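S.K.: Sequence first, predicted model second:
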Amino acid sequence: MSEGSSGPTLVWLRDDLRLADNPALHAAVERGGPIVVAFLLDDESPGFRPLGGASHWWLHQSLSALAADLDDHGNRLILRRGPAATEIPRLVADTGATAVTWTRRYGKAAREVDAALKSALTDDGVEAHSFQGSLLFEPWKIQTGSGTPFKVFTPFYRACLEQPEPRHPYPKPHTVEAPDAFPASDDLDDWALLPTKPDWAGGLRDRWEPGEASAHRTLEQFVHGDLADYGDRDFPAHDTTSHLSPHLRFGEISPFQVWHRLRGDLPESARKQAASFLREVVWREFNHTVLFANPDLATANYRPEFDGFPWAKPQASELEAWQQGRTGIPLVDAGMRELWQTGVMHNRVRMVVASFLIKNLLIDWRIGERWFWDTLVDADEANNPGNWQWVAGSGADAAPYFRVFNPVLQADKFDKQREYIRQWVPEIDTDDYPEPIVDLKESRRHALDAYADMRSKAGL
C-alpha cells in the first residue's frame, strides 16, 4: 500500500471484530496516517443470509467490546447499516479516504460484492486491498493433484499440513490514529439486535462474554486447563472443549492466533492433545473450502442423489417437541435445552440430536439447520450446513446415512451416570417427563427403508 499522507484509510470490518492480528487494520497502520474503522451491517444485499437471533445477540455484545477497545486506542468504531455497494462509497466520500482495506470472505455473495466494490473503488482512484485473515489456508490453494476441490477430509488435512506454516499473527497496534473528524455513525441500540419482548437471552449472558479480550482469556484457560483432557471431549458432562467457536465465528480471535498458540509453549500435560485440537481447526477450514465450491451448501444437497430422498412431511408437534427438548428421549432433550439456554451444544450431542431429527423423525436436514442457525451463537455459514449435511449423509466426507445414532446407547456410552442429562432434564426420573414421541427401533427401520428407496430410484 502507498503512504497514507494523501488521505485516511477506511478499515471495513465484517467477521474480524478484533484489533490484534487483523491484517486489514495492520496494513492501515503500516500505511500511516489517520484511520477510520467501520462495521457495516449488510443484511440487504442479495444472497446474504440474515443472522439468527442468538448471533444478533453476540454481535451486539462484540461490537460494544470492540468500540470500547478502540476508544482505549484513541479511535472510534463507526457503525453503518445497508448494502456495501452504496454504504462503503458513501463512507469514502464522508471521510475523504484514499484507501479501503478489509479481510476476505469466501461465500459466493460476499465474494461478488467484494470484487465489484474493489473494481468500483479502483476506478474512482481509491486503493482497495483485501487480506487473508479468517482462514489459515485459502480455498483455492488447497486442491487435489488434479486441481479440484477435496471431497474427503483426511487428504485435505494432509494437504494442509504439507503447506508452508501459516504466517505468525500481527501484533495489536499501540494506537490507531484518529481522523480530524469522524463521520456520522449509527447508534448500536437502534439496530435492535437484542431480544426484548421477551428477553430470552438471560442464559446467554450467564454463559458468555463476547469480545476480543474474552476470546484470549478463553484460549489461555483452555491451554492451561481442559486441553490436557481433550481426549475426553466426547463426554458432554466433562465439557473439555475449547469454547472458542463463537469467538472464531465473529473473528474476535483469528485461526492464526489459535494455531500458533497451540504450536507454541504448552504445559507438558497438554502437548499430546494439541494436534487433535488443531485437526478440528482444520475441519473448520474444510467446511469453508466446501462452501467456496458449493455456495448453496445451506439449501442444496452436496450429493445430488439425496434430492430424491423421501422426507416425511414434518408434523408440527414432533418438530416443536424436538426444538423444545420434549421428545421423551433424554439425551436429545438435554442437548436441545442446552442449546436454547446457552446458545451452544456439546459437539457429540449435536450429532445425536441431528441424527434423531433426520433419521428417526425423517425431517429434512435443512429444517434442523435453520433452527441451529437461529439459536447458535456460533452459527457459521460453512460449519452449520456442512455439519448438518455430514450427519444426513448428503454432504462432503459425510457419515453414511445408515449410521443412525441411537441416543440411548450414546447416553450409555458417553453419559453413563446421566450427569449431563440430569443437568438439563432434572425431571428425568419423575412422572412429568414425557413418553418418547417415536419408537427408536421402528423409526430406524423406516429411515433405512427410505434410504434404500432413494438409492434404488437413483440407480445406485
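M.R.: Thanks, I have the structure now.
S.K.: Going by C-alpha atoms from here, please, whenever you check contacts or count neighbours.
M.R.: Will do.
S.K.: how about the helices of the stretch 51-200 of the chain, start to end?
M.R.: 53-72, 84-95, 108-123, 153-161 (DSSP state H, counting those that start in this stretch).
S.K.: hey, where'd the helices end up in the stretch 301-450 of the chain?
M.R.: With DSSP H, counting those that start in this stretch as the criterion, the stretch 301-450 of the chain has helices spanning 316-324, 330-342, 347-355, 365-375, 383-392, 407-414, 419-424, 440-457.
S.K.: between the ones you listed, which one is nearest to Thr218?
M.R.: Among the helices of the stretch 301-450 of the chain, helix 330-342 comes nearest to Thr218, with 16.1 Å by C-alpha to C-alpha.
S.K.: Check the contact between Val352 and Leu409; I expect there is one.
M.R.: No: between Val352 and Leu409 there is no contact under C-alpha atoms under 8 Å: 10.5 Å.
S.K.: The two - which one has more neighbours?
M.R.: Val352 (22 against 12; other C-alpha atoms under 10 Å).
S.K.: can you pull the contacts of that one?
M.R.: Val352 makes contact with Leu331, Val332, Phe405, Asn406, Pro407, Gln410 under the criterion C-alpha atoms under 8 Å, 6 or more residues apart in numbering.
S.K.: structure B:
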Amino acid sequence: MDAALVWFRRDLRDYDHAALYQALSQARRVYCAFVFDRDILDLLPQPWDRRVEFIHGSLVQLAAALEARGGGLLVLHGRAGEEIPALARELGVQAVFANRDYEPAAKARDARVTARLEEAGITFVCPKDQVIFDRDEVLTQGGRPYTVFTPYKNAWLKKLAAPGGDFWLRPYPEQPAGGGQLVPPPRASALPDLAALGFAPSNLAELGIRPGMAGARAAWADFQDRLGRYKALRDFPAAKGVSYLSVHLRFGTLSIRELAAAAWRQGGEGAETWLAELVWRDFYFMLLDHFPHVEGASFKPEFDALVWDDWPEGLAAWQQGRTGYPLVDAAMAQLNQSGYMHNRLRMVVASFLTKDLGISWQAGERYFAGQLNDFDLAANNGGWQWAASTGCDAQPWFRIFNPVTQSEKFDPQGKFIRRYLPQLAAVPDKYIHAPWTLPPLLQRQLGVQIGRDYPAPIVDHAQARARTLARFEAIKGKGKPDAGPGEEG
C-alpha cells in the first residue's frame, strides 16, 4: 500500500513496536500520531495528574526519536474516536495501525473507529503488543480461558519452553527488510503544553520519576542489577526490592518482550519469581478481555449479593491514612504523596478496606484508579477482586490479613512506617506496629498521644474479622470455617 498511519496509545516508544513494524512492512510511507483523548482526560479527578505529565514527557522523547528516523509525530487534542478517522482521511492513508487494547471502553472506541474508517475504505489493523500472550493463545485443553492462575502460568511457560518458543519473545526489527519509511507529517503539529491540555505540572520530577524511553532504560538497567535478589526482597517495602517498572509498562515506554526475554534467559529464583509477576499481568489482561463484566461486577456473580457497609467516614479515613493501623496508613500516605504503592501493601490496604472496614472493593478500586501512576484497569481490578475474594482465583474469603501481623512480618523495624508517618518516629520498635498499646506514661514521655498525635484504631481487627466471616457466610451458606494455618497472614 502507499501510505499508513500509526496511532500511538499506550506504547510510547519507537522500538520493538508491533503496529509500527507492521505499518512499515506493508506501506511505502508511514505517518505517526498521538491523541490526547478528551474522553479520557475529562475523567481525571484533578487539574494536575502525574500520568498526564508522564505521557507529555514521553511524547517529547518519542517525537524526537521518530524525527531522527526521518518521520515525525502529529499530536492532536480531541476525541480520539473522531480525530483518528478524520486524520486518516486527511492523510489519504489506506490503513491505520494501532496496538491492541483490552479494556471495554477502548474496545468500544476501536469498534467505532473501525466502522468510520471502513466507511472511507480504510483498514484498521490492531496487532498484539503489550502482552506476551492474549486472546485464545493460552487456553485449557477444553478450549476455554483459564480461571485459575497456576495452570495458566504452567501453560504460559510451556509455550515458551516448546521448540521455537523463543519466537514469542523476539523483538520486532526497527526497520523491516525492503519495507517502507517514516515520513514527516504534512502539517506542523506542536506538542501542546500542559496548560493547553487543562493540566498543571505535578511533583513527578521531585519524585525522581523520569518519563519516556530514557527513563525506562535507566529504571530497567537499575533493576537488572537487582533482579537476582527480587524474590528475597520483594515483600519488604522499606527495601529497594521491586522493579519500579510498572509505570513504564503501563505506558509502553519499555517493551514487555524485552523484559520477559531477559528474565527467561537469566533464570534463577529472582528472575523466575519476577517472570511469574509478568505472567500475572498477562493473566489479568486475558480475564478482562474474556470476562469484561469484571469491570463493575464480581468475577463470581454470587458475590454481587454481598452487602457492604455504607460508611463514608471509614472510607475517608482509609483514603487519608487515618485508620490507626500504621502499615495501612503509611501505605496510603505513600500512595497519596507519590502515586505509587508497594505491591505487598496494595494487598494489605485492599484487605483492610474490604475485610476490616467492610467497604466494597469497587470503592477502593476507584480510589486507586484516580491515584496510581501505573493505573491499569486489568491489574487494578484483578488485584482488588483478589483481595476482596470476589475474583478469579482470589484469596479465599475466610483468609483475612491481620494488619498488625503483616506489619511485623514485612516492616519489622518500622522503617517504612516511620518514613511516611514521621509522627511515630520516636515510637520504639516494640510498639510501632500497634501504637495504641503504648502505656499512657510512655506516650507522654515520647510526645505521641494516641487519639491526638496519631489516631486510635478505627476498628477492632478481631471484631471486624468476625463480621466479615458472617458477611461471606450469608452468601456461601456455610458455617464458620475452622481456622487454618496462616489464616491471619
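M.R.: Arrived safely, thanks for sending. Everything numeric in this text was worked out from a predicted model, so none of it was measured.
S.K.: TM-score for these two?
M.R.: Here the TM-score for the pair of chains, by TM-score structural alignment, normalised by the length of the first structure, is 0.89; 443 aligned residues with a C-alpha RMSD of 2.6 Å.
S.K.: rewinding a little: now the helices of the stretch 301-450 of the first structure in a markdown table, with distance to Ser146 of the first structure?
M.R.: As requested, the helices of the stretch 301-450 of the first structure are exported to a markdown table (distance: least, C-alpha to C-alpha, whole Å):
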| stretch | distance to Ser146 of the first structure |
| --- | --- |
| helix 316-324 | 43 |
| helix 330-342 | 41 |
| helix 347-355 | 33 |
| helix 365-375 | 32 |
| helix 383-392 | 23 |
| helix 407-414 | 40 |
| helix 419-424 | 46 |
| helix 440-457 | 29 |
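S.K.: between these, which gets nearest to Arg249 of the first structure?
M.R.: helix 383-392 (9.7 Å).
S.K.: what helices or strands is the closest one leaning on?
M.R.: Here helix 383-392 of the first structure touches helix 271-293, helix 347-355, helix 365-375, going by 3 or more C-alpha pairs under 8 Å, 6 or more residues apart in numbering; DSSP states H and E.
S.K.: Save those as TSV, and put in distance to Gly203 of the first structure too.
M.R.: Formatted as TSV, those follow (distance: least, C-alpha to C-alpha, whole Å):
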stretch	distance to Gly203 of the first structure
helix 271-293	26
helix 347-355	19
helix 365-375	12
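S.K.: ranking the ones you listed by burial, who's on top?
M.R.: helix 347-355 (a mean of 22; mean count of other C-alpha atoms under 10 Å).
S.K.: After superposing, tell me the mean distance of that one to the second structure.
M.R.: Here helix 347-355 of the first structure, set against the second structure after superposition, deviates by a mean of 0.7 Å using mean C-alpha distance after the TM-score superposition for the first structure.
S.K.: Compute the inter-axis angle for that helix and helix 330-342.
M.R.: Helix 347-355 of the first structure and helix 330-342 are oriented at 110 degrees to each other (axes from the mean of the first three to the mean of the last three C-alpha atoms, to 10 degrees).
S.K.: residues in the second structure aligned with helix 347-355 of the first structure?
M.R.: Mapped onto the second structure using TM-score structural alignment, helix 347-355 of the first structure spans residues 343-351.
S.K.: Tell me which residue lies farthest from the centre of the second structure.
M.R.: Leu441 (44.9 Å; C-alpha atoms, centre = their mean).
S.K.: residues touching that one, list them.
M.R.: Leu441 of the second structure neighbours (C-alpha under 8 Å, 6+ apart): none.
S.K.: looking at the alignment, what does it pair up with in the first structure?
M.R.: In the first structure, Leu441 of the second structure lands on no residue (TM-score structural alignment).
S.K.: Over in the first structure, tell me which residue corresponds to Gly57 of the second structure.
M.R.: So, by TM-score structural alignment, Gly57 of the second structure is matched to Gln61.
S.K.: Ok, Glu277 of the second structure next?
M.R.: Checking TM-score structural alignment: Glu277 of the second structure goes with Glu280.
S.K.: Kindly provide the distance from the nearest residue to the match of Gly57 of the second structure once chain neighbours are set aside to Phe372 of the first structure.
M.R.: Using C-alpha to C-alpha, 6 or more residues apart in numbering and skipping residues adjacent in sequence, the residue nearest Gln61 of the first structure is Pro210, 5.9 Å away. Going from Pro210 of the first structure to Phe372 of the first structure by C-alpha to C-alpha, to the nearest Å gives 19 Å.
S.K.: Ok, Ile35 of the first structure next?
M.R.: 37 Å.
S.K.: how would you label Pro30 of the second structure: helix, strand or coil?
M.R.: Pro isn't right for residue 30 of the second structure; it's Val. strand (DSSP: H, G, I helix; E, B strand; the rest coil).
S.K.: neighbours of whatever residue of the first structure lines up with it, just the number please.
M.R.: Aligned counterpart of Val30 of the second structure in the first structure: Ile35 (TM-score structural alignment). For Ile35 of the first structure, the tally of surrounding residues (other C-alpha under 10 Å) stands at 28.
S.K.: Same question for Phe251 of the second structure.
M.R.: 25.
S.K.: Please give me every residue in contact with it.
M.R.: Phe251 of the second structure touches Arg9, Arg10, Asp11, Leu12, Ile55, counting by C-alpha under 8 Å, 6+ apart.
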